[in-house]
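Q: sequence first, predicted coordinates after that:
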Amino acid sequence: MMKVARTFLSSGRIFFVLFIAVSAVVFAMFQGGKVSWTIFYVLFPFICYSILLFFYPLVDIKAERTIRTPNVQNGGKLAVSITVYRRIRFPLLYTVVTEQWEEKEIPKLAGEKLKRFFLWGFRKEVKWEYEIERMPRGEHVLQGVEVEVSDFFGWIKKKKFIPAKHTILVYPKTVSINYVPIDTQYDRGSMASPLNIVKDTTMATGVRNYQPGDRVTWIHWKSFARTQSLMTKEFEDKRSQELFLILDSRPAETFEGQVELAASILKESTSQQAGLTFMSTGAESSIFPFIQSEEQFHRALVHLAKIKPSKDQSDARLPGGEETSGHGGSIVLITGNPDWPFIQSVTQNVKNARRIVCFVVTQDGQIPPTLASNIQLAKSRGIAVHSLAQERFTTAFEEVTRL
């Protein structure tokens, strides 16, 4: 339907130009005189150009786009270069090139930067660069470039949309976090230490006297047969860190801050090879187990770039399964509201956690009465709750260890 309307409008424009041409000729012939023919000769070049422009093939025009800032974080600047070129050197006068985005939010943010006016002339190509400040986090799609050409008086106007689809990921902003493991545990007793010490039971390095609490499978029976004294195998200590990070993806005013905190923790733990597992809640929940490599971190970061709040405020579900319920490390929750549905979902699905810590992201450190009530409820369930404003993300783990 749109194509038919455009064809009809284009045909109407050329008929209008022909009508002006015929009218000028008839006026000059019947009116006579120098003035009449002067009017005709003045209009004649413009009429000829309009007719030629009508038949000029816009299919000859192509466009290429270059993203000059491939990695953009939330609030960062996006720089784009566009080249529009052709083969036929037909003189184009008034040319408007417009970048088309799939979202309506970006054109509102960019304003007139997405549109450029050219006096093209006989050139084969024109180049154009624009920048958009404060890009929002998310997946943004550029659909293509629209080129509109016009004659002197706007009698003939032609448009062409050049498809040039390009997907841009704006990643969450990350800050440097002083990462301190929340909870560590030895095989005998518990204490604070930089890392979690786990026995590698595949390699015995010696024997020692038996101590209450040692596992029966660790007893060195050959020594017992010789000396009649219980001896326990000693194993090589293998250091590890077990941390399970859960992001509450329900709608919240602090949702962007929650995503930023999650991305910052992921980045820091990956740099230290902490073996962190990440999960987001909601109807489209995702889990990224044991993130250590840059590739694994990048997959999780792409998920955080695309993630959007759940449509349902009460949707706090966690996926079940062994990856969730069988985790035996520390749990870190990131939310804007630790209410009962969210806390219940966590406690029901993650049963073997040694410790649960909840980071509540707040706006400017303000805690409304309802939020304060939910924080007290979470604390009554044995969860260590720590409220954080965005400017305090850097010291989040240091402050938790003092709780």
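A: Cool, got the structure. Numbering: from 1, shown residues only.
Q: CA only for contacts and neighbour counts going forward, please
A: Fine.
Q: need the three-state assignment for residue 378.
A: helix (DSSP: H, G, I helix; E, B strand; the rest coil).
Q: show me what contacts it?
A: 338-340, 343, 384-385 (C-alpha atoms under 8 Å, 6 or more residues apart in numbering).
Q: can you list the neighbours in contact with the helix or strand containing residue 108?
A: Element membership for residue 108 (DSSP states H and E) is helix 105-110. The contact list for helix 105-110, computed with C-alpha under 8 Å, 6+ apart, reads 101, 114, 132-133.
Q: next SSE after that helix?
A: Downstream of helix 105-110, the next assigned helix or strand under DSSP H and E is strand 115-121.
Q: and whichever helix or strand comes after that next one, what does it pack onto?
A: The element immediately downstream of strand 115-121 (helix or strand, assigned by DSSP H and E) is strand 125-132. Judged by 3 or more C-alpha pairs under 8 Å, 6 or more residues apart in numbering; DSSP states H and E, strand 125-132 is in contact with strand 78-85.
Q: name the helices or strands packed onto the strand it packs on?
A: strand 62-67, strand 125-132.
Q: quick one: the first one to chain centroid distance?
A: What that stands for is strand 62-67. 22 Å (C-alpha atoms, centre = their mean, to the nearest Å).
Q: alright, now check it against this:
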Amino acid sequence: MPRGLSKWIKIKRFISFAGILILLAAAFAYAMFQGGFVSWFLFYSFLPFALYPILLFYYPVNFTAERTISPRTYNAGDDIEVNVTLTRRFPFPLLFLVVEDVIPGSLKQKEIKQMFFPGFKKKFKMTYTIGNASRGEHIFQNVRLKTGDALGLLEKEKRIPCKQAILVYPPHEAIFYRSIRNMFDQGGIVSPLSSHDPSLVAGIREYEPGDRFSWIDWKASARVNEMMTKEFDTRESDDFLIVLDTMPTETFEVLVKFAASAARTVIKNGEKAGILLGGKESLFIPPSSGADQLQAIFYHLAKVSEDGSQSVENLFEDPRFSGQSAVYMIVTSKLTKQMIDGAERLRGKKNRVIFFLIKGEGWSIEETELIAAAVRKGLIVQPVEHDFQMAFAGVKQA
């Protein structure tokens, strides 16, 4: 709570307390000077209503709060059940108690308040559910209590520190993984994901059904008058590095969702994936495989937020990329000339670069021209709409 507001609440409480004393003194003076049954009846009738707020003024509202949220991690869209237990040592009779668990603004939920009539109770519990949890790290700070007297002469409020954090992982969708190999096979360009490297020809053999047309060795076939096919050395699949554009945009949550979906799809299919996040404190997780790697990626995607301090083109100059051979999957909502130039330099280092361009509306003439420019330079551009399932298919490239 801001200092100025806290100070004003205290001043208001003292003014209310002084007003009660003045009313009590006025009622007593009226009974003394007026005399008679009616005046004293009014005084004694008002006395309990005046004494209670006076005692409440000195009551410390000595509650302790314990918040229970289990588990501590959720997926976006889940319902979160929260239990708040309040306990106290001294059972002062409270007429009512309004309990508010202060919800983090990042959860985008309405205020959660419940009214209790505790009387002399020392312990009671508040339970509520947060529906459709949004992605992010959400930190609960305190529980706010509010009580008062029957006539509203005095109100007392207290905040009890009760810090707790939960993590909500980003949403994700299934993406057809097999089609990703087609990204690099279009236009006669062989995929680095393929188990055969065209630069490593080991020999020739007779043609077998299922061999690609581009593998046929025409010179050898002419010599022996038989269809002969090239044999290649096998090499390991390339790593995937997902680069998330953190510049402010209306579709930022969709970008995060796609990055999570892509990482999950790649790792679930036995490949290696890493992630690079921009911003003031850019984060780089080298490509790796396994459940622990996926959890690490999802953890940081849950915490990432929009940050305009570092654009994607600046990330291309990151020294941590030196010697890093990977398929760069750049997830962004806006394609720029600087991005294209930076991606072209990366591609020149024997890397593959794919732009996943995610927008919520149609393409302008300028954006269409930039896509065409990227394609002419041999870069891959994949416009992605709301359905991610075929995001790894139908890629535009030179």
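A: Done, it's in. As the structure is a prediction and not an experimental result, all values here were calculated from the model.
Q: can you pick the most crowded of the contacts of helix 105-110 of the first structure?
A: Neighbour counts for the contacts of helix 105-110 of the first structure, by other C-alpha atoms under 10 Å, peak at residue 114, which reaches 21 neighbours.
Q: thinking again about what came up before, using JSON lines, lay out the contacts of helix 105-110 of the first structure together with distance to residue 74 of the first structure.
A: Supplementary listing: the contacts of helix 105-110 of the first structure in JSON lines, determined by distance: C-alpha to C-alpha, whole Å:
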{"residue": "101", "distance to residue 74 of the first structure": "18"}
{"residue": "114", "distance to residue 74 of the first structure": "20"}
{"residue": "132", "distance to residue 74 of the first structure": "12"}
{"residue": "133", "distance to residue 74 of the first structure": "10"}
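Q: farthest-separated two in those?
A: Based on C-alpha to C-alpha, the longest span within these runs between 101 and 133 and measures 15.5 Å.
Q: where along the stretch 101-250 of the second structure do the helices fall?
A: All helices of the stretch 101-250 of the second structure, identified by DSSP state H, counting those that start in this stretch, fall at 182-185, 218-224.
Q: can you redo those helices as JSON lines with mean neighbour count and distance to residue 156 of the second structure?
A: Output for those, formatted as JSON lines (neighbours: other C-alpha atoms under 10 Å; distance: least, C-alpha to C-alpha, whole Å):
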{"stretch": "helix 182-185", "mean neighbour count": "19", "distance to residue 156 of the second structure": "66"}
{"stretch": "helix 218-224", "mean neighbour count": "13", "distance to residue 156 of the second structure": "91"}
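Q: of all those helices, which one is nearest residue 319 of the second structure?
A: The nearest among the helices of the stretch 101-250 of the second structure, by C-alpha to C-alpha, is helix 182-185 at 26.7 Å.
Q: identify the residues contacting that closest one?
A: By C-alpha under 8 Å, 6+ apart, helix 182-185 of the second structure touches 190-192, 380, 392-395.
Q: next one: stretch 59-74 of the second structure
A: So stretch 59-74 of the second structure is contacted by 80-90, 92, 143, 158, 160-162, 164-169 (C-alpha under 8 Å, 6+ apart).
Q: quick check on those: which are buried?
A: The neighbour-count criterion (16 or more other C-alpha atoms under 10 Å) marks 80, 82-87, 92, 143, 158, 160, 162, 166-169 among the contacts of stretch 59-74 of the second structure as buried.
Q: now for those residues: which two are most distant?
A: Greatest spatial distance in those: 92 and 169, 43.3 Å, computed using C-alpha to C-alpha.
Q: residue 263 of the first structure: neighbouring residues, count only.
A: 22.
Q: nearest spatial neighbour of it, chain-adjacent residues omitted?
A: Distances taken as C-alpha to C-alpha, 6 or more residues apart in numbering place residue 174 nearest to residue 263 of the first structure, at 6.0 Å, with adjacent residues excluded.
Q: which one in the second structure is aligned with the one you found?
A: Residue pairing (TM-score structural alignment): residue 174 of the first structure is matched to residue 172 of the second structure.
Q: for its match, grab the count of nearby residues.
A: Using other C-alpha under 10 Å, residue 172 of the second structure has 20 neighbouring residues.
Q: how about the one 3 residues further on?
A: By the criterion of other C-alpha under 10 Å, residue 175 of the second structure has 21 neighbours.
Q: nearest residue to the counterpart of residue 81 of the second structure in the first structure in space, please, no chain neighbours.
A: In the first structure, residue 81 of the second structure lines up with residue 79, judged by TM-score structural alignment. In space, and not counting its chain neighbours, residue 79 of the first structure is closest to residue 131: 4.4 Å by C-alpha to C-alpha, 6+ apart.
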